[in-house]
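In: no sequence for this one, just the structure:
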């Protein structure tokens, strides 16, 4: 059973603190955490009812909600997204048994790698590689400054060879949950199954630290290889619901 103190990243106080440091206004209304910018209010992954969402939309500006809610007063803007969430509460031997066969076999090839942990130089390298990767693949993510302002614990695993970064993964920890934030691998790291080794070691480390849910991020049909990688851990799809404009009510 995943504990109640395992909120999604966007509903954690640490997320609000980091966003506030980047210039947004972060506050909570009851148990719901909101991010506000002039004329815009964002409510992401909160557990709330439709009447509660519409009450929150009574304040000036547009209210945008991402949640598995449907009904009058919600105008969908983006279709539902799905994330892969890995339940880390079973014992390690059960977690390993839950890996898909091909995933587990590939992991064996990477388990002998010597992975480093929490090196500032590796983090700087990863952030630079991530920015380059985002430009090349034309996607947008939270700015690098978000990591600099993150007030909570984090886990960085990395692989270096002859002084150069071959692969790295960064996880943000928030209460009894953690979120895969960014990662990068070279062709050499990919061939050595570095990301499988990192994800498995991260799961064990996070579980030992009290984390019971690991959010591996979006599962998208446009990237079937990445979807297989995430779901091969035994993670389950979570419906985040559509992103909607909320009408006041």
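Out: That came through fine. This is a predicted model, so every value here is computed, not measured. Numbering: from 1, shown residues only.
In: drop to CA atoms for contacts and neighbour counts, all remaining ones
Out: OK.
In: In space, not sequence, find me the middle residue of this structure.
Out: residue 179 (3.6 Å; Cα atoms, centre = their mean).
In: Am I right that that residue is in contact with residue 214?
Out: Yes. Using Cα atoms under 8 Å, residue 179 makes contact with residue 214 at a distance of 5.6 Å.
In: Okay, helices next: where are they in the chain?
Out: 13-21, 50-56, 92-97, 101-110, 120-137, 144-149, 187-191, 194-208, 224-231 (DSSP state H).
In: Tell me which of the ones you listed lies nearest to residue 244.
Out: Residue 244 lies closest, by Cα to Cα, to one member of the helices of the chain: helix 50-56, at 10.7 Å.
In: For that closest one, list every residue counted as buried.
Out: 50, 53, 54, 56 (16 or more other Cα atoms under 10 Å).
In: need the residues you listed in TSV with distance to residue 148, can you?
Out: Below are those laid out as TSV (distance: Cα to Cα, whole Å):
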residue	distance to residue 148
50	35
53	31
54	34
56	30
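In: Tell me which two of those sit farthest apart.
Out: 50 and 56 (10.0 Å).
In: picking that back up, is it possible to export the helices of the chain to JSON lines including distance to residue 240?
Out: Converted to JSON lines, these look like this (distance: least, Cα to Cα, whole Å):
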{"stretch": "helix 13-21", "distance to residue 240": "18"}
{"stretch": "helix 50-56", "distance to residue 240": "15"}
{"stretch": "helix 92-97", "distance to residue 240": "24"}
{"stretch": "helix 101-110", "distance to residue 240": "26"}
{"stretch": "helix 120-137", "distance to residue 240": "23"}
{"stretch": "helix 144-149", "distance to residue 240": "22"}
{"stretch": "helix 187-191", "distance to residue 240": "30"}
{"stretch": "helix 194-208", "distance to residue 240": "22"}
{"stretch": "helix 224-231", "distance to residue 240": "16"}
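In: put this beside the first:
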């Protein structure tokens, strides 16, 4: 069995992001493992720990953990080198628990076996590969999704930058109350905008008459991005404004070097309509690891 030893990583925020990209050049790590997420947690007074795992002089693992009441939760991490087997990843997780204490991990990819006690079943995320060209991306849209996009384009809907971030956050809170779900608090988005304004893209969709009918916020983290907030008025839903916004956002993100767009959860509680909307882009439903209590080993 491989023996793994985690060490504290003192990289700067920029070097941390570069190390993540070098370690996993194909699958963009989730924003929960990124430097901005850690900076937001630190600003809120939380403990943030970053560690690296090396073998034979090669970096094979990175993890960012946000301490909470004596626990070390890991969200969508650690980030491992692609050639590490599931058995090696499990051993590395147990070595991490041996190093830091109580670890509750939700790995990016499924990992199971001895020493990992399941607590919450795994969920699925819609991951849209933006590495293809625009024509191939459009061809990959589901037929009905593409038809709605074309209808929004023919209607003359206009996409433009959103400058009223506070307004979008308030509308999103109202939307959450109406639909009965919860997401990250508005302060998270405000802090992201303050710490890394260049890595937040806010967009709005207007009618030809200038009426605002939809808005969205995207978080950019390395070569990945996440669809963070989406709001739509009744007229926006009727006019397929979100199809236009998401399509144009994907093209803009791709032009910035983003290879992968995380559209969020696509499990039962997400709602069939929203699930079809996300997967209609051609995104694939990827299973995350289950949340587990990691025993030292």
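Out: Right, received. Where do you want to start? Treat the numbers as computed from the prediction; the structure is a model and nothing was measured.
In: What does the superposition give as a TM-score?
Out: TM-score of the superposed chains, computed with TM-score structural alignment, normalised by the length of the first structure, equals 0.92; 246 aligned residues with a Cα RMSD of 1.9 Å.
In: Next one: residue 159 of the second structure from residue 26 of the second structure, what distance?
Out: Distance, residue 159 of the second structure to residue 26 of the second structure, using Cα to Cα, to the nearest Å: 30 Å.
In: Give the aligned equivalent of residue 281 of the second structure in the first structure.
Out: Superposed on the first structure with TM-score structural alignment, residue 281 of the second structure falls opposite residue 233.
In: Can you tell me the closest non-neighbouring residue to that match?
Out: Distances taken as Cα to Cα, 6 or more residues apart in numbering put residue 99 closest to residue 233 of the first structure, at 4.7 Å, once the chain neighbours are dropped.
In: how about that neighbour, what's its match in the second structure?
Out: For residue 99 of the first structure, the aligned position in the second structure is occupied by residue 141, per TM-score structural alignment.
In: Residue 3 of the first structure now?
Out: Using TM-score structural alignment, residue 3 of the first structure lines up with residue 25 in the second structure.
In: Give me the neighbour count for its match.
Out: As a burial measure, residue 25 of the second structure scores 13 neighbours (other Cα atoms under 10 Å).
In: Would you check how far apart the match of residue 281 of the second structure and residue 163 of the first structure are?
Out: Distance from residue 233 of the first structure to residue 163 of the first structure, by Cα to Cα: 30 Å.
In: how big is the offset of the longest strand that the first structure contains relative to the second structure?
Out: The longest strand of the first structure (DSSP state E) is strand 74-87. When the second structure is overlaid, strand 74-87 of the first structure sits 0.7 Å from its aligned residues on average, using mean Cα distance after the TM-score superposition for the first structure.
In: residues of that strand that come out buried?
Out: Buried residues in strand 74-87 of the first structure (16+ other Cα under 10 Å): 74, 75, 76, 81, 82, 83, 84, 85, 86, 87.
In: Give the aligned equivalent of the second one in the second structure.
Out: This points to residue 75 of the first structure. In the second structure, residue 75 of the first structure lands on residue 117 (TM-score structural alignment).
In: looking at it, that match is touching residue 111, isn't it?
Out: No. Counting by Cα under 8 Å, residue 117 of the second structure does not reach residue 111; the two are 10.8 Å apart.
In: residues in the second structure matched by stretch 204-214 of the first structure, start to end?
Out: Going by TM-score structural alignment: stretch 204-214 of the first structure matches residues 251-261.
In: can you list contacts of that stretch?
Out: 27-28, 127-131, 134, 220, 222-227, 250 (Cα atoms under 8 Å, 6 or more residues apart in numbering).
In: Counting neighbours, which of these comes out on top?
Out: Top of the contacts of stretch 251-261 of the second structure by neighbour count (other Cα under 10 Å): residue 225, with 28 neighbours.
In: what's the spacing between the equivalent of that residue over in the first structure and residue 202 of the first structure?
Out: Using TM-score structural alignment as the criterion, residue 225 of the second structure maps onto residue 178 of the first structure. Here residue 178 of the first structure is placed at a distance of 10 Å from residue 202 of the first structure (Cα to Cα).
In: do residue 8 of the first structure as well
Out: Counting by Cα to Cα, the gap from residue 8 of the first structure to residue 202 of the first structure is 18 Å.
In: Then residue 175 of the first structure?
Out: Distance from residue 175 of the first structure to residue 202 of the first structure, by Cα to Cα: 16 Å.
In: same thing with residue 101 of the first structure?
Out: 19 Å.
In: neighbour count winner among those two?
Out: residue 202 (20 against 13).
In: Would you mind measuring from the more buried one to residue 92 of the first structure?
Out: 12 Å.
In: same deal with residue 80 of the first structure?
Out: Applying Cα to Cα to residue 80 of the first structure and residue 92 of the first structure gives a distance of 32 Å.
In: what's the answer for residue 5 of the first structure, then?
Out: Distance from residue 5 of the first structure to residue 92 of the first structure, by Cα to Cα: 21 Å.
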